[in-house]
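> the sequence isn't on hand, but the structure is:
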């Protein structure tokens, strides 16, 4: 019987390895930018076309490579950063595994131009499918220029799984910003399809943060700087007013390497306890320097998740450093005992209390009731008393009903009754329990309706109809609101604009990472447009589900969850009635989009059995 185990050809082995390192265009961008930074460059330029699918080019003015090094760089496990096993535990550079360029060469068409400063001529290499197709001397500037074209051209299945250009561009911008943040002393630029998106001059860390996150942060950053024998932590946190509904402006770097750590993020959040709302996230750019032997960065292919030798010490240091910074810069909340200038200017404060005014006040019945003996038991019976108009503070029942109608949420003011299986008894009084549940008598017992989940189902079906053809009405904003986002969030919102328009949000791009909210859905109360969009982006980014929903489906679910009236909100009789009526006109009134029940039905015979009848 013939042997069946065979060695894979190099090009196939490289393609398999590439699947771990190069998952999308942004993965290649990260590796190439980190290599440029490791080469000692002071200027790094990133050029992309077609969201990196057609071209990714990184140009640096680093130390360049010799002819032999240029050829060797594309071999698997070839690296200049590791000589022995001990080096793995004291890594201070960025890329280090020696697989990045080999992986890129396995799934793209690569062109390399490189020259050392001491060499007269550089080296030009073309590689396709892991094979060198051309190598020759060339004239070029000192440093390295590497271009990868037609990503996954030889793995069409992988190419088909790439997302839309806007989505892939968002990931590329993410990676670019992370490397640019790690090296503020290096000039970075980024161009996409011939248009420059970023031009970041070399400067201080604060200058780089303001360049990337926007000038609004210039006066809203608090410096963090703590040095110990074990570790150093430095950087900036945003003042509480910069807290946002999205996690976009949060960056942790360990030994200049961007990391994701929910554990350390929690340390920063707890340092902001009682300074920001619970559903908001603080902004920060923090750098941790510690002995490389105390951290293992090779636990994840992207090297964004790392393992500390003692996480609890790092957690305590981070939390203490942020708390100390906030206290040092008097950010912690305090009572203000100074009198407002406007109050000081009032007649009652600035002008003297004349004798005539004093006599008039002391002669009034109201003054007497508070100065006579046993005044707590004294009630003036005289019809002419000053207290006779106390009833005017309260509205009549008719006025109360009108006020309730005016305060009714717009999305609950109209209902078109349609046939339904369950019926709430007419002319019945609904009861709200704990400002969360609605108790309604039905034709067979009673219903216990969860007001938030019920409204979520109503809005989900309404937005679903709008998103699939019948566009919702938009109310134009009298004063359009400008929204500034981080680069990645801006790319995401750009991708969502057509779907947002379908459900009534009219948002237009307005310069670099800025948008103008021109209109909102007709049934949404104006005044909270900015927070609504920010929260929508946050929910969309962290949409968790085992099922792969379409982009539009995610958006509809997020919108329904966001706009639904919340548990704890007091509703009037009319609001409760409209809510229950609309729920039972839905196609699936009994569950939310996520499968939670919207109501429970208690039938009469079940109630009888409970009481032994």
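Cool, the structure landed. As the structure is a computational prediction, the values presented were derived from the model and not from experiment.
> for the rest of this, base every contact and every neighbour count on C-alpha atoms.
OK.
> what about the helices in the stretch 501-613 of the chain?
For the stretch 501-613 of the chain, applying DSSP state H, counting those that start in this stretch gives helices covering 529-541, 551-563, 573-583, 604-610.
> so can I have TSV of the ones you listed showing distance to residue 96 and mean neighbour count?
Output for those, formatted as TSV (distance: least, C-alpha to C-alpha, whole Å; neighbours: other C-alpha atoms under 10 Å):
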stretch	distance to residue 96	mean neighbour count
helix 529-541	30	19
helix 551-563	36	20
helix 573-583	58	20
helix 604-610	69	11
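> dump these to a markdown table, plus distance to residue 200.
As requested, the helices of the stretch 501-613 of the chain are exported to a markdown table (distance: least, C-alpha to C-alpha, whole Å):
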| stretch | distance to residue 200 |
| --- | --- |
| helix 529-541 | 26 |
| helix 551-563 | 32 |
| helix 573-583 | 52 |
| helix 604-610 | 70 |
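> can you check which of these gets nearest to residue 202?
For residue 202, the closest of these is helix 529-541, at 30.4 Å, according to C-alpha to C-alpha.
> chain center to that closest one, what's the gap?
7 Å (C-alpha atoms, centre = their mean, to the nearest Å).
> residues touching it, excluding its own?
244-247, 481-483, 489, 492-493, 517, 520, 554-555, 558-559, 562 (C-alpha atoms under 8 Å, 6 or more residues apart in numbering).
> in PyMOL, how would I select just the buried ones from those residues?
In PyMOL syntax, the buried subset of the contacts of helix 529-541 is picked out as below (16 or more other C-alpha atoms under 10 Å):
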select buried, resi 244+245+246+247+481+482+483+489+492+493+517+520+554+555+558+559+562
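> now the helices for the stretch 201-350 of the chain?
Secondary structure of the stretch 201-350 of the chain (DSSP H, counting those that start in this stretch): helices located at 205-213, 262-271, 311-328, 341-344, 347-350.
> quick one: list the elements packing against the longest one.
Judged by 3 or more C-alpha pairs under 8 Å, 6 or more residues apart in numbering; DSSP states H and E, the packing partners of helix 311-328 are strand 221-227, strand 231-238, helix 262-271.
> okay, pairing it with this:
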């Protein structure tokens, strides 16, 4: 048998690595900027054309490279950051694997110009899909000027699945914000063609304000903690500034952005009783730890980091956040240093006057109470006492202060239930205690169902009841449970209402009922950079659908009018939801009608999600029955417009298996 295992060519290996390291144009910017930072640059300029598809150019004033280094840098696993395995535990640089540049040149056409201080002339290298075409001397400034052209030109499938321009630009802006936030001591600028951003070098807080303008400055609370294990500094937002959409949450360790759900949960716990359940705070925190206590080599993008002492860091992080919230008055507190209220002392020998009460002699509150509710001579419809008594007179005996007999209380309890279970069209009610102690009323519409619950109190057959009237009850104030011929149905009340409202709003839009309605007190809309790009893309369609959004200043807009069907919605929340959807999923540009249809669907979904009942909201039996009826009258009730399941069905076989 011949040998079948062989070494892959470098070009193929680089393309495989590129699939992990380079996912989109924003990934290229991340790798190139981090290389510029490692090279000691103090000024980094980024130029983008066609959302990165045609050109990504990064220019820095760092140390530059020699002729040999300029060519070696594009070889796989060639790096100047480490030389031995032990160096992985003392990392102070952003890059160290030597995979980024080979991965980039494997899926694009690269041109690089570079010069060091010692060189009079620089060098220019052209690389096409990992193949070095030319290398020649050239005149250039100190540092590196690298151009990445036609990304994924030799991987058509990857290029085809890039999102629309506004989505890719939003991702580029988001990556630029992360890089600029970490490297606040470096001047950074980006030119997207349609808009530019130039950030000066400055303090951490100045960089936050420069990126997000004046949105956060008044609401930032500082944190500065220094222990032998970790040093934490940065800012958190006040509870009242928590965001429902797009919270700004950044964790940085040793100058590197990271995602860390464990530390995120520690911060969220500090805000647990201070903010609404559907909102999240903003935070910008920098950690400084011993490089030997973390492992950054666990993910191709180096965005996930493993901490050796994360259990010990948790209480330090929580204590620092809580201390900042308390110190700066973000939570209510008792001021023990304030003076007590002034009280004039009584003269010596005097005691305070006792208040006098004008109480009639032999006053008995129980006698008065009985008289007011139907004792002898009262106007009440009851013959005596508090309870009705059918066919029997009560003695009218009154309670005395020393002898509280209750013989006068009627004992004929059947009168309370007279007519309760009889009569066509009546409603029988039963009280069921839920798993969490909630008391829920089950309404059995007994139209045509004689004896729905008999004298033994047994509920009717579920399948039969489902054909005559809905039997619904609520669990955990989030789920509606009902029955059908196929089994037990558990419905997510929020998603069900979203599905119902989406169909309602879409029908109104299709009938051209989207009339604009002016707002008496316009909402102010403050947008982050990636949302500004999305708004410029869809502003015309939003106007056609009935929104009146007026520009005020650099990052502020005013919502002066909304579609009339938004009367029960928060206009600001709806607009942000639409922009978030466009930012994440993009718009597939084709004919104008197709774009309009996509935006109409997103607006309808955004409005539905904004106005639908929420999880945790208590519903009456009538409301539950109405939702169930409306849901199952739709042509496709099983899923929300974005594909989430609305309900699940437990068929008889599944139920039987649970009890075996």
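Structure received. Everything numeric here is computed off the predicted structure, so don't read it as measured data.
> who wins for proximity to residue 454 of structure 1 among the helices of the stretch 201-350 of structure 1?
When the helices of the stretch 201-350 of structure 1 are compared by C-alpha to C-alpha, helix 262-271 sits nearest residue 454 of structure 1, at 32.5 Å.
> just the residues contacting that closest one, thanks.
With contact meaning C-alpha under 8 Å, 6+ apart, helix 262-271 of structure 1 is reached by 281, 282, 314, 315, 316, 318, 319, 320, 322, 323.
> one more time with 7 Å, if that's ok
Applying C-alpha atoms under 7 Å, 6 or more residues apart in numbering, the contact partners of helix 262-271 of structure 1 are 282, 315, 318, 319, 322, 323.
> list the contacts of the residue lying closest to residue 129 of structure 1 once chain neighbours are set aside.
Leaving aside its chain neighbours, residue 129 of structure 1 sits nearest to residue 106 (4.8 Å; criterion: C-alpha to C-alpha, 6 or more residues apart in numbering). By C-alpha under 7 Å, 6+ apart, the contact set of residue 106 of structure 1 is 11, 14, 15, 18, 129, 130.
> possible to save those residues as JSON lines with distance to residue 591 of structure 1, neighbour count and secondary structure?
Formatted as JSON lines, these follow (distance: C-alpha to C-alpha, whole Å; neighbours: other C-alpha atoms under 10 Å; DSSP: H, G, I helix; E, B strand; the rest coil):
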{"residue": "11", "distance to residue 591 of structure 1": "52", "neighbour count": "18", "secondary structure": "helix"}
{"residue": "14", "distance to residue 591 of structure 1": "49", "neighbour count": "22", "secondary structure": "helix"}
{"residue": "15", "distance to residue 591 of structure 1": "46", "neighbour count": "23", "secondary structure": "helix"}
{"residue": "18", "distance to residue 591 of structure 1": "44", "neighbour count": "20", "secondary structure": "helix"}
{"residue": "129", "distance to residue 591 of structure 1": "52", "neighbour count": "23", "secondary structure": "coil"}
{"residue": "130", "distance to residue 591 of structure 1": "54", "neighbour count": "24", "secondary structure": "coil"}
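> closest to residue 191 of structure 1 out of those?
Checking the contacts of residue 106 of structure 1 one by one against residue 191 of structure 1 (C-alpha to C-alpha), the nearest turns out to be residue 18, at 25.4 Å.
> in stretch 249-258 of structure 2, which residues are buried?
Across stretch 249-258 of structure 2, burial judged by 16+ other C-alpha under 10 Å covers 250, 251, 252, 253, 254, 255, 256, 257, 258.
> distance from the chain centre to that stretch, please.
20 Å.
> cool, stretch 365-372 of structure 2 as well?
58 Å.
> and stretch 79-98 of structure 2, by the same measure?
How far stretch 79-98 of structure 2 lies from its chain's middle: 36 Å, per C-alpha atoms, centre = their mean.
> tell me, that stretch lands on which residues of structure 1?
Stretch 79-98 of structure 2 lines up with residues 79-98 of structure 1 when matched by TM-score structural alignment.
> which residues touch residue 483 of structure 1?
Listed by C-alpha under 7 Å, 6+ apart, the contact partners of residue 483 of structure 1 are 514, 515, 516, 530.
> quick one on the thing from earlier: farthest-separated two in the buried residues of stretch 249-258 of structure 2?
With C-alpha to C-alpha as the measure, no two of those lie farther apart than 250 and 254, at 13.1 Å.
> what is the burial count for the residue nearest to residue 506 of structure 1 when sequence neighbours are not counted?
Sequence neighbours aside, residue 519 is the residue nearest to residue 506 of structure 1 in space, at 4.7 Å (criterion: C-alpha to C-alpha, 6+ apart). The tally of other residues near residue 519 of structure 1 (other C-alpha atoms under 10 Å) stands at 23.
> if I line the two up, what does residue 519 of structure 1 land on in structure 2?
Under the alignment (TM-score structural alignment), residue 519 of structure 1 maps onto residue 561.
> hmm, that match is touching residue 548, no?
Yes. Using C-alpha atoms under 7 Å, residue 561 of structure 2 is in contact with residue 548, at 4.5 Å.
> could the helices of the stretch 201-350 of structure 1 be laid out in TSV, adding mean neighbour count?
Shown next, in TSV, are the helices of the stretch 201-350 of structure 1 (neighbours: other C-alpha atoms under 10 Å):
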stretch	mean neighbour count
helix 205-213	19
helix 262-271	17
helix 311-328	18
helix 341-344	9
helix 347-350	10
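> which stretch among the ones you listed comes nearest residue 607 of structure 1?
helix 262-271 (47.5 Å).
> the closest one maps to which residues in structure 2?
Using TM-score structural alignment, helix 262-271 of structure 1 lines up with residues 261-270 of structure 2.
> the nearest residue to residue 253 of structure 2 once chain neighbours are set aside: what's it in contact with?
Among residues not flanking residue 253 of structure 2 along the chain, residue 287 sits closest, at 4.5 Å (C-alpha to C-alpha, 6+ apart). Shown in contact with residue 287 of structure 2 (C-alpha under 7 Å, 6+ apart): 230, 231, 232, 233, 252, 253, 254.
> with residue 647 of structure 2 instead?
Listed by C-alpha under 7 Å, 6+ apart, the contact set of residue 647 of structure 2 reads 489, 490, 491, 492, 638.
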